[in-house]
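Asks: Quick one: sequence and predicted model below, then my questions.
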Amino acid sequence: MNVKGMPRTDHWSHQVLAVCLVTLMGCTGTHEDNVQATSAMSGSAIADTVCSLCHGLTGESVSAVIPKLAGQQKAYLTSQLTDFKLHARSDAIDSRYMGGLTHLSETQVAELADYFSRQKAMKAETETPDARGELIFSQGLPETGITACSACHGKDGAGKGNIPRVAGQHADYMYRQILLLQQSAPRPHGAPIKTDDHALFWADAESVARYMATLGSRP
């Protein structure tokens, strides 16, 4: 495992617990219940009645630990929804509350990806950009072999195809994803990534996550 330094131990774990409890009430139930309730629904109807409980109707989630989906790349959403459907993401938090996607059809996955990708792009945070994070995002850390984030995600963080949009994404969520991407098991099919590209010390991971959150259009 390539995690460098110790991750933060503040209120994040308590947020996750609260989020999981809320999500479990809205997104789970028996497999039979889920299939019966959504088998005939269109992707947009599922987004309205199920996904919106956590991600918001337009994909602008309120919780800092639940990803925004608004304006996310369609190909990336399709691949991630498929991974959830096939249980290919082994991270405990992901698998705990996204198991309800198992029964989705390929058509519903495509419609969900299309729905959220067509929403107005996720709004940027209004905080002052993190200078250290900006350096890492735009230039990388050549001395330690860290490639600039912009090399894949684009200078504006919009992503392309199977490379996700990171502009405006919640900083807390992105921080955790950077640490997960330093491993191979939890996100094996998430994107054409290199583990070494994300091998940041936790402080640098936090800095670049906070910088990416300030990219994009303001509220």
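Replies: Nice, thanks for sending it over.

Asks: make it CA atoms for all contacts and neighbour counts henceforth
Replies: Fine.

Asks: Would you mind measuring from the residue most central in space within the chain to residue 88?
Replies: Geometric centre of the chain, nearest residue: residue 67, 4.5 Å, by Cα atoms, centre = their mean. In this view, residue 67 and residue 88 are 18 Å apart by Cα to Cα, to the nearest Å.

Asks: number of nearby residues for residue 218?
Replies: 11 (other Cα atoms under 10 Å).

Asks: Setting aside sequence neighbours, what's the nearest residue to it?
Replies: residue 124 (5.1 Å; Cα to Cα, 6 or more residues apart in numbering).

Asks: List the contacts of the one you found.
Replies: Counting by Cα atoms under 8 Å, 6 or more residues apart in numbering, residue 124 touches 167-169, 213-219.

Asks: structure B:
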Amino acid sequence: MKKVAQLISLGMLLVGSACHDIERSRSVDNPAVAGKTIALQVCSNCHGVNGVSVSPTFPKLAGQQREYLMNQLADFKTHSRVDPNAKRFMWGFTHLSDGQIEEIATYFASQHAILGEPGDPMLIDEGQKIYTSGLSDKGVVACVSCHGQRGEGAGPFPRLAGQHADYIEKQLLIFQHSDDRPRGAPMKAVCTNMSEHDMRAVAAFVEAFPQASGIATTEPTDQ
């Protein structure tokens, strides 16, 4: 009986210790908490555990460029990015350390990106032409020049392939009509003469990046 009582006491001690660790890990303002823990316990509430968000309000982060994610987290931390949803959902992350930012970005960049479902074929076809060739009559340069043949992005230029079309369209409008994105000057120049239909078309294309385009693949990128 004494041995049983000791085992029960040890079990209770371990359970109590585990709960304590869980609570401590949720103290995300503690610089000792790993960035991956924050990604799994906090960021996942909106962006999904694997970075594949369900709601287009929140961008997919899976397979996103690590440098791009670090830049955006830094802008949220300093309140440099002032678009409405940045203020609403991300301005509270002023406590993140540089190490935590790097770890969060590394975690989501390493996750498998997933493409969206194809939409209107005619709209996607229009979007492909804009993505690959731009709109010369409007002075709109091709998206492929910065975001890559497969929409994978590079460094500070984000991955677009698989991103929610609604989110892409909303960001293009923000770039066009405001200076709420501190690193958005190049995109503002690109978007200046785009119509909302142009934006909707390119957003539909990059969300699905159909195999038929000949420039995309459904295989995830490894960061």
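Replies: Nice, thanks for sending it over. Model, not experiment: these values are computed from the prediction.

Asks: re the thing from before, OK, contacts around the residue nearest to the centre of structure 1?
Replies: 55, 61, 169-170, 173.

Asks: Equivalent analysis for residue 168 of structure 1, please.
Replies: 122-125, 212-217.

Asks: In structure 2, which of those residues still touch?
Replies: When you map these onto structure 2 and apply both residues aligned by TM-score structural alignment, their matches' Cα atoms under 8 Å, the shared contacts are 122-124, 212-215.

Asks: Mind putting the residues you listed into TSV with distance to residue 93 of structure 1 and secondary structure?
Replies: Below are these laid out as TSV (distance: Cα to Cα, whole Å; DSSP: H, G, I helix; E, B strand; the rest coil):
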residue	distance to residue 93 of structure 1	secondary structure
122	23	coil
123	25	coil
124	25	coil
212	23	helix
213	22	helix
214	26	coil
215	26	coil
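
Asks: which one of those residues is nearest residue 111 of structure 1?
Replies: Of all those, residue 122 has the smallest distance to residue 111 of structure 1: 19.0 Å, by Cα to Cα.

Asks: Let me see the contact set for the alignment partner in structure 2 of that closest one.
Replies: Correspondence of residue 122 of structure 1 to structure 2, assessed by TM-score structural alignment: residue 114. By Cα under 8 Å, 6+ apart, the contact set of residue 114 of structure 2 is 52, 62, 162, 218, 220.

Asks: Please repeat the previous calculation with a cut-off of 10 Å.
Replies: 51-52, 60, 62-63, 161-163, 207-208, 218-221 (Cα atoms under 10 Å, 6 or more residues apart in numbering).

Asks: Most neighbours out of the contacts of residue 124 of structure 1, which is it?
Replies: residue 169 (32 neighbours).

Asks: which residue in structure 2 lines up with that residue?
Replies: Match for residue 169 of structure 1 (TM-score structural alignment): residue 163.

Asks: With residue 158 of structure 1 instead?
Replies: Alignment note (TM-score structural alignment): residue 158 of structure 1 maps to residue 152 of structure 2.

Asks: got it, and residue 100 of structure 1?
Replies: Using TM-score structural alignment, the equivalent of residue 100 of structure 1 in structure 2 is residue 92.

Asks: isn't its match right up against residue 75?
Replies: No: the criterion here is Cα atoms under 10 Å, and residue 92 of structure 2 misses it with residue 75 at 11.8 Å.
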